[in-house]
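Sequence first, predicted model second:
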Amino acid sequence: MAGRFLRLTLGHLTREWPYKLDQILASPDDLATPRSLHPAFYGSFDWHSCVHGWWQVMRLCRLFPHLPEVQAVDALADGTLTQEAIMGECMSLDRPMAAAFERPYGWGWLLALHDELAFRPARPWAKALAPLAERIADRLAAYLPRLCYPVRSGKHDNTAFALVHALRWARRRRADLALLIEERATGWFGGDRAARPWEPSGEDFLSPTLCEAMLMREVGGERFAGWLAAFMPDPFGDDMRALTSPATVTDRTDGRLAHMDGLNLSRAWCWFSLAPFLPLPERIRDIASIHLGSALPHLADDYMGEHWLATFAVLALTADDGHVAA
């Protein structure tokens, strides 16, 4: 399965077209091709999908270093994740009116990619990516104090999902940013009780309820079990039924409706990760497995899912800590 995922993602990391730009044009001079604007992350339909596609292949190469596809990934990284290309990405990020570019979803994934690359210090990739990671960390540090309310959507602007990745990165490199994330997360979510999720929305690929719990797991330490018990007093009750059955996908050629496959995969990631802290953890893992199984056969049904779904499958299958789920 890991080899299949690697081959699938290698097929689109450098596929420039079709591509969805996230750009505000400040002048006619800003019109350019994806490769000109993003010399490292120009494939996979959009910037964030290319970034987390790289995270996916790098995690799989770390977990399965003897797969024959690893050599192809390394060669592609040597030619793509270069200092020159990353400085081009920094220049793109520094453009006028690009302050909110990919905030916060792409920011979280870029930091996760930098974290993953650091597991292979003998290769030059983490060092090359560091200037872009630091720029994004600086932007996050400036943004969070101004964010009065967390974004509780099920799409790219979800605050909690991005901060799960950002906090893991910051704890290894930026104690000030880690403390800020912990403080903001506690202030936003620490008093939440008895969740009654009105989910999913029709184009979600994240669960706001479960992503919040994931962030509080990262923040809470020994206090998390008590917080979760108050937040989900009965994970099998009627109030939580919306989160325990897979969402229905009606059209996998429609990029937004195909989000439902991603929702099922991201729920699986959350349920696997939260299971040790909930009553009847094996039953929770069964719920996670059902969600995972509903989406795994459809990762490559159409390019609207193919360019990103395998990342969320890997997130779920590695149970979010780098260990392959049973």
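The structure has been received and is ready for your questions.

Please count neighbours and contacts with C-alpha atoms only from this point.
Noted.

which residue packs closest to the residue most central in space within the chain, ignoring adjacent ones?
Centroid-nearest residue in the chain, with CA atoms, centre = their mean: residue 109, separated by 5.1 Å. Leaving out its chain neighbours, the residue that sits closest to residue 109 by CA to CA, 6 or more residues apart in numbering is residue 52, at 5.8 Å.

close enough to count as contact, the one you found and residue 309?
No - with contacts counted by CA atoms under 8 Å, residue 52 stays clear of residue 309, the gap being 10.2 Å.

Out of the two, name the residue with the larger neighbour count.
More crowded of residue 52 and residue 309, by other CA atoms under 10 Å: residue 309, with 28 against 25.

which residues sit in contact with the more buried one?
Neighbouring residues of residue 309 by CA atoms under 8 Å, 6 or more residues apart in numbering: 261-262, 265, 299.

put this beside the first:
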Amino acid sequence: MTTTLDRETADRFARIALGHVEREYPHKPGHVLAGASDLQSPRETHPVFFGSFDWHSCVHGYWMLVRLLNRFPDMPSAEAIRALLTRQLTGESIAGECATFDRPMNRGFERPYGWGWLLKLAAELEAAEDRSFARTLRPLTDRIVARIHYFLPLATYPVRVGTHFNTAFALRLATDYGEAVKDKALNDLLRTTARRWYGRDANCPAWGEPSGDDFLSSTLIEAECMRRLLPEAEFSEWWTHFMPNLMQCEPKTLFVPATVSDRSDGKIAHLDGLNLSRAWCWRSLAKSVAEPDARRQIMDEAAANHLATALPHVAGDYMGEHWLASFAVLALEA
């Protein structure tokens, strides 16, 4: 089993995404219909991100494609990715995406999961050799940044579930964009919010993990969010208090890969994503402690177990195939 992202694996994942980012149906809409005029096809509502079963999965399918293109610009599928970006990321199509976001009833559309992924895509486009696509996306990017600035001060409490509403995951992804464009105001807001929401957390019991349709560990993604946002010394102290029994592999549930009983069920298939996202978090968190700290080996082993359990199931049934490769890339690159 591969444990790093090589050219062959990248091309395989890219071909999976190329097979669904322009697949319009089946489609799960996520916006509010304010009237009959809002009854449109997915492609009419979302001129770019109409594929991959739902809007956010299509966004992170594009993120993965751009990421893989940036890493392996000569892989066999590279030209197909460039053609897709040229065909789809146009000023007119992004204006159509913005129009959907601007509908009065869509204030909370894709908050916060899709917001985080859109900014993650924008960050990757900023790192591309051709930055014209980042400029094309910017009207939508700016809308998301503005919504984050408006929403976070109003959000008294975090959301700690293991699904799309998890706030730590969105902060974690948004930070990559803030750093990519050196947006100090955004990153200051993200850091202040993370401290306010999670700074006093300690002795995490990981209660309720995993739930039946989790694709995130609310415990580990919180830790990964804090690792990404806090200065090294501050995070080290926080992490020690947050998971004081790590050397005893406690809470035990975080070290045991989830069982996936039916990959044709979209909710149960989320658990493959849980295993991949846990692998990503464990790998990233392991690198926050230096050798010969024994915690590093424990975390690396936990990551390897989760990765080995999930990686063979990235493709197969469309309920997982339309999104899992993105999480595999996060895990393999951690």
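Here it is on my side, so go on. Values in this document were obtained by computation on a predicted structure and should not be read as measured data.

Now the TM-score, please.
Once superposed, chain against chain, the TM-score is 0.96 (TM-score structural alignment, normalised by the length of structure 1); 319 aligned residues with a CA RMSD of 1.1 Å.

one step back: show me what the residue nearest to residue 109 of structure 1 lines up with in structure 2.
Counting by TM-score structural alignment, residue 52 of structure 1 lines up with residue 60 in structure 2.

residues touching its match, list them.
Here residue 60 of structure 2 is in contact with 117-118, 121, 323, 326 (CA under 8 Å, 6+ apart).

distance of it from residue 196 of structure 2?
According to CA to CA, to the nearest Å, residue 60 of structure 2 stands 28 Å off from residue 196 of structure 2.

thought the residue nearest to the centre of structure 1 was touching residue 164?
No - using CA under 8 Å, residue 109 of structure 1 makes no contact with residue 164, being 9.8 Å away.

what's the longest helix in structure 1?
Longest helix of structure 1, by residue count under DSSP state H: helix 125-143.

of the contacts of residue 309 of structure 1, closest to residue 215 of structure 1?
residue 265 (17.2 Å; CA to CA).

Quickly find the element holding the closest one.
Residue 265 of structure 1 belongs to helix 259-274 when assigned by DSSP states H and E.

what's the matching residue for residue 4 of structure 1 over in structure 2?
Residue 4 of structure 1 maps onto residue 12 in structure 2, by TM-score structural alignment.

Same check on residue 78 of structure 1?
In structure 2, residue 78 of structure 1 lands on residue 86 (TM-score structural alignment).

got it, and residue 314 of structure 1?
In structure 2, residue 314 of structure 1 lands on residue 329 (TM-score structural alignment).

Contact partners for residue 269 of structure 2?
Neighbour list for residue 269 of structure 2: 213, 260, 262-263, 319-320 [criterion: CA under 8 Å, 6+ apart].

Report the buried members of these.
Taking 16 or more other CA atoms under 10 Å as the criterion, what is buried in the contacts of residue 269 of structure 2 is 213, 260, 263, 319-320.

Using a markdown table, lay out the residues you listed together with distance to residue 29 of structure 2 and secondary structure.
Compiled in a markdown table, those are given as follows (distance: CA to CA, whole Å; DSSP: H, G, I helix; E, B strand; the rest coil):
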| residue | distance to residue 29 of structure 2 | secondary structure |
| --- | --- | --- |
| 213 | 19 | coil |
| 260 | 25 | coil |
| 263 | 21 | coil |
| 319 | 15 | helix |
| 320 | 17 | helix |
